[in-house]
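Student: Fold the stuff below for me.
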Amino acid sequence: MKKTQSKSKFPVSKAEGKRLLHQMQLIRRFEEKSAEVYTETKIRGFLHLYVGEEAVAVGVMQALKEEDYILSTYREHGHALARGMDPGAIMAEMYGKVEGCAMGRGGSMHLFDKNIHFYGGNAIVGGHLPMAVGMALASKKQGKKNVTCCFFGEGAAAEGEFHESMNLAALWDAPVLFLCENNLYAMGTALEYTHSEQQLEKKGPTYGIETATVNGMDLLEVMKAAQKAVDYIRETGKPYFLVCYTYRFRAHSMFDAELYRDKAEVEEWKKQDPIPQFKKYLLKEQLITEKEIASLEEAVEKEVAAAVDFAENGTWEPIEDLCRFVYSENQEP
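Tutor: Okay, here's the model as predicted:
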């Protein structure tokens, strides 16, 4: 188990501290509720939860601007919420309702919202890395100053797309942030069985890409590392590789029997839970009170309940629209 000790603080204001805690709590409760309604068969298909990794999504989003592009994996609920996507639109999408962010046609793994430049949610492991390089290159050629941030897991770093994307990004000076969420097990195989070099951060320099690691269980450290990475990209126009060591507390998906890791290991990692850690920091710095924390938790509970109500009351797509958006040579788009 890889642990990275925090060595410095990234100070936050009282208002910012509450906002950040609210975001992490919202992601945690949203995911817990998603699991609940999944067992009631209201959400079908695959469901990959982000419980335990909240500090990465929330921390990285603080460094990104409104005009920046974001691509993610199938474990993207946390990224979407941290980016500002409406919880109701996400829940409705997972329910398969028309009011969902992709009109109910994408489901849990394909969240999408062009208004906030959130371009998926991609189900193919590593498939979105070349897309990220292409989008970053397009931005560069168009004279834009935005960053393309690509979230992926360590499993994707064993795919050919990873190496091709890193190579081309370095070759073309594409302004892309390669953000690896290393939770050590990919779908269900330990890192030691999939990578001959388990220190993934060593892969970046081989392509001449600036690289760093961070304790992904510490929100403040993630914020600091992400800001440094994004500042570098904006200043140089070159790619950056940031490896966040994190851990998912739940199984890979709702179908996962989770026989590949010891329960004691999971409990040990839970001691680094980013939400209690950040609460402790805010209390210690007198940026929040226990009463305010309780109030935030109550507000989050209401937000998630409202999202579920929105999805429950949503509209099923009519059968006659089954072929809508499916084009043929003789059909007008």
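Student: contacts and neighbour counts: CA atoms only from here.
Tutor: Noted.
Student: those helices in this structure, which residues are they?
Tutor: Along the chain, counting by DSSP state H, helices occupy 14-39, 54-61, 77-83, 87-95, 128-141, 160-172, 219-236, 263-270, 274-284, 290-312.
Student: Go through the last one and flag the buried ones.
Tutor: Neighbour-count burial for helix 290-312 flags 293, 296-297, 300-301, 303-305, 307-308, 310-311 (criterion: 16 or more other Cα atoms under 10 Å).
Student: cool, stretch 258-266 as well?
Tutor: Counting neighbours by 16+ other Cα under 10 Å, stretch 258-266 gives no buried residue.
Student: that older thread, could the buried residues of helix 290-312 be laid out in TSV, adding distance to residue 159?
Tutor: TSV is the format used below for the buried residues of helix 290-312 (distance: Cα to Cα, whole Å):
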residue	distance to residue 159
293	42
296	41
297	40
300	38
301	39
303	38
304	36
305	39
307	36
308	36
310	38
311	36
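Student: from these, which single one is nearest residue 88?
Tutor: Within the buried residues of helix 290-312, proximity to residue 88 (Cα to Cα) peaks at residue 307, which comes in at 3.9 Å.
Student: Contacts only, for the residue nearest to the closest one when sequence neighbours are not counted.
Tutor: Excluding its sequence neighbours, the residue lying closest to residue 307 (Cα to Cα, 6 or more residues apart in numbering) is residue 88, at 3.9 Å. Residues in contact with residue 88 (Cα atoms under 8 Å, 6 or more residues apart in numbering) are 100, 304, 306-308, 310-311.
Student: Quick check: closest non-adjacent residue to residue 251.
Tutor: residue 258 (5.7 Å).
Student: Can you tell me which residue sits nearest the middle of this structure?
Tutor: Note on the chain: the residue nearest the mean C-alpha position is residue 79, at 3.5 Å, using Cα atoms, centre = their mean.
Student: residues contacting that residue?
Tutor: Going by Cα under 8 Å, 6+ apart, residue 79 touches 57-58, 72.
Student: Now show me the structure for the sequence below, then we'll compare the two:
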Amino acid sequence: MKEENFTKEQIIGFYKKMLLIRRFEEKAGQLYGMGLIGGFCHLSIGQEAVAVGTHAASKLGNAFITSYRDHGLMLACDSDPKVIMAELAGKETGCSKGKGGSMHIFDVEKKFFGGHGIVSAQVPIGTGMAFASKYQKKDDIVFTYFGDGAVNQGQVYEAFNMASLWALPVIYIIENNEYAMGTSVQRSTLVPELYKRGESFGIKGKQVDGMDFFTVYEATSEAVEHCHAGNGPMLLEMKTYRYRGHSMSDPANYRSKEEVENVKQNHDPIETLKKYMVDKKIASEEECKKFDKEIRNLIKESEDFAKHSKEPESSELYTDVYK
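Tutor: So this is what the prediction gives:
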């Protein structure tokens, strides 16, 4: 489906959702720097088109599972930013009652299953969810996201083998932001075309421009059709880029400022969609400024909600724990 198949309202909605992720992540980074968010915090600034584009191509009932760089995808799944911000701040009103923090956020109602702190742990879990979907004779696909660093973990290939052997309805999405925890793909991987990683398991792969919403949507729609036809898993390598370090403690000295600025100036997913909307007269520059103001107000509400929410009671430490 090309961009012409969307209504103006839909395109504006996608733009606002990507902008919401950007402003949320900027605020999270700011609150972390002030000490109001503790633990680890991984931002997805620059990667918004992947989350919003893949979710837009999904069907009702599809499930989503990702790594610890998770705020953006949870927002793409239409979760409440107030509840996410409260979780980041460790408050009782958070989605995990303040016990999960940035890396372990969940919204089962929205079919968002985390938020996983162990590198690539979500890949076999997502594969297991796809097995459950097929076993229960449901028609639900599981979108399983992981990074270019996680690609080299052994459990990824155990999951690939099982998914392909049993033709499970899972779409593997590699968010290739090029640097893992600080080592470039070129230095850590002999074959840097990561979409080829499923070939030996018979998994069809495709490399996608992850900085363009429409390209992400179209490739994901193809993968959804592939899965719905009973063809088993598909692998999408989304070529994207993160503007910040791996986590808030990473100064990202392994790449030049010129490289980052070049991506911001020439390939920013939000600016690319904004230019499209202005050129096609879907929205004016003034309207885009109004959208930004609305979203900044929503983020301020989320910040205030998190700041004014209570800390969890000490007794909460013993709930939801397996003994």
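Student: Work out the TM-score between the chains.
Tutor: Superposed pair, TM-score by TM-score structural alignment, normalised by the length of the second structure: 0.97. Supporting alignment: 321 aligned residues with a Cα RMSD of 1.2 Å.
Student: Counterpart of the residue nearest to the centre of the first structure over in the second structure?
Tutor: Under the alignment by TM-score structural alignment, residue 79 of the first structure pairs with residue 73 in the second structure.
Student: that older thread, determine which of the helices of the first structure approaches residue 211 of the first structure most closely.
Tutor: Proximity to residue 211 of the first structure (Cα to Cα) singles out helix 219-236 among the helices of the first structure, at 8.5 Å.
Student: Give me the contact list for the closest one.
Tutor: Contacts of helix 219-236 of the first structure (Cα under 8 Å, 6+ apart): 6, 8-11, 55-56, 58-60, 62-64, 145-147, 175-177, 212-216, 238-242, 244, 274, 278.
Student: Out of the residues you listed, which end up buried?
Tutor: Applying 16+ other Cα under 10 Å to the contacts of helix 219-236 of the first structure, the neighbour count classes 55-56, 58-60, 62-64, 145-147, 175-177, 212-216, 238-242, 244, 274, 278 as buried.
Student: In the second structure, point out the residues matching stretch 175-184 of the first structure.
Tutor: Residues 169-178 of the second structure are where stretch 175-184 of the first structure lands when matched by TM-score structural alignment.
Student: Now do the same contact list for residue 91 of the second structure.
Tutor: Residues in contact with residue 91 of the second structure (Cα under 8 Å, 6+ apart) are 97-98, 306, 309-312.
Student: what's the spacing between it and residue 77 of the second structure?
Tutor: 21 Å (Cα to Cα, to the nearest Å).
Student: what's the answer for residue 207 of the second structure, then?
Tutor: Here residue 207 of the second structure is placed at a distance of 23 Å from residue 77 of the second structure (Cα to Cα).
Student: repeat for residue 253 of the second structure
Tutor: Remark: distance between residue 253 of the second structure and residue 77 of the second structure (Cα to Cα) = 33 Å.
Student: go on, residue 293 of the second structure?
Tutor: For residue 293 of the second structure, the distance to residue 77 of the second structure equals 22 Å [Cα to Cα].
Student: go on, residue 220 of the second structure?
Tutor: The span separating residue 220 of the second structure from residue 77 of the second structure equals 15 Å under the rule Cα to Cα.
Student: Who has more neighbours out of those two?
Tutor: Higher neighbour count among residue 220 of the second structure and residue 77: residue 220, with 27 against 20, using other Cα atoms under 10 Å.
Student: which position in the first structure aligns with that one?
Tutor: Looks like residue 220 of the second structure aligns to residue 226 there (TM-score structural alignment).
Student: ok, now how distant is residue 272 of the second structure from residue 59 of the second structure?
Tutor: 25 Å.
Student: Revised request: answer the last question for residue 24 of the second structure.
Tutor: 25 Å.
Student: Between these two, which is the more surrounded one?
Tutor: Taking neighbours as other Cα under 10 Å, residue 24 of the second structure and residue 59 compare with residue 24 leading, 29 against 13.
Student: list the contacts for the residue mapped onto residue 15 of the second structure from the first structure?
Tutor: Matched to the first structure by TM-score structural alignment, residue 15 of the second structure sits across from residue 21. Residues near residue 21 of the first structure by Cα under 8 Å, 6+ apart: 275, 278-279.
Student: repeat for residue 98 of the second structure
Tutor: Contact analysis of residue 98 of the second structure by Cα under 8 Å, 6+ apart lists 86-92, 311-312.
Student: Please apply the same query to residue 152 of the first structure.
Tutor: Residue 152 of the first structure makes contact with 72-73, 126, 178-181, according to Cα under 8 Å, 6+ apart.
Student: which residue sits closest to it, ignoring its sequence neighbours?
Tutor: residue 180 (5.1 Å).
Student: That neighbour: how many residues sit nearby?
Tutor: So residue 180 of the first structure, with other Cα under 10 Å, has 24 neighbours.
Student: and if you look at residue 41 of the second structure?
Tutor: Residue 41 of the second structure, neighbours per other Cα under 10 Å, totals 22.
Student: if I look at the alignment partner in the first structure of it, how far off is residue 328 of the first structure?
Tutor: Using TM-score structural alignment to pair residues, one finds that residue 41 of the second structure aligns to residue 47 in the first structure. To residue 328 of the first structure, residue 47 of the first structure is 32 Å away according to Cα to Cα.
Student: Check residue 235 of the first structure too.
Tutor: Distance from residue 235 of the first structure to residue 328 of the first structure, by Cα to Cα: 45 Å.
Student: what does residue 175 of the first structure give?
Tutor: 36 Å.
Student: same check, this time on residue 32 of the first structure
Tutor: On the measure of Cα to Cα, residue 32 of the first structure and residue 328 of the first structure end up 41 Å apart.
Student: who has more neighbours, these two?
Tutor: residue 32 (16 against 8).
Student: Quick one: map the more buried one onto the second structure.
Tutor: So, by TM-score structural alignment, residue 32 of the first structure is matched to residue 26.
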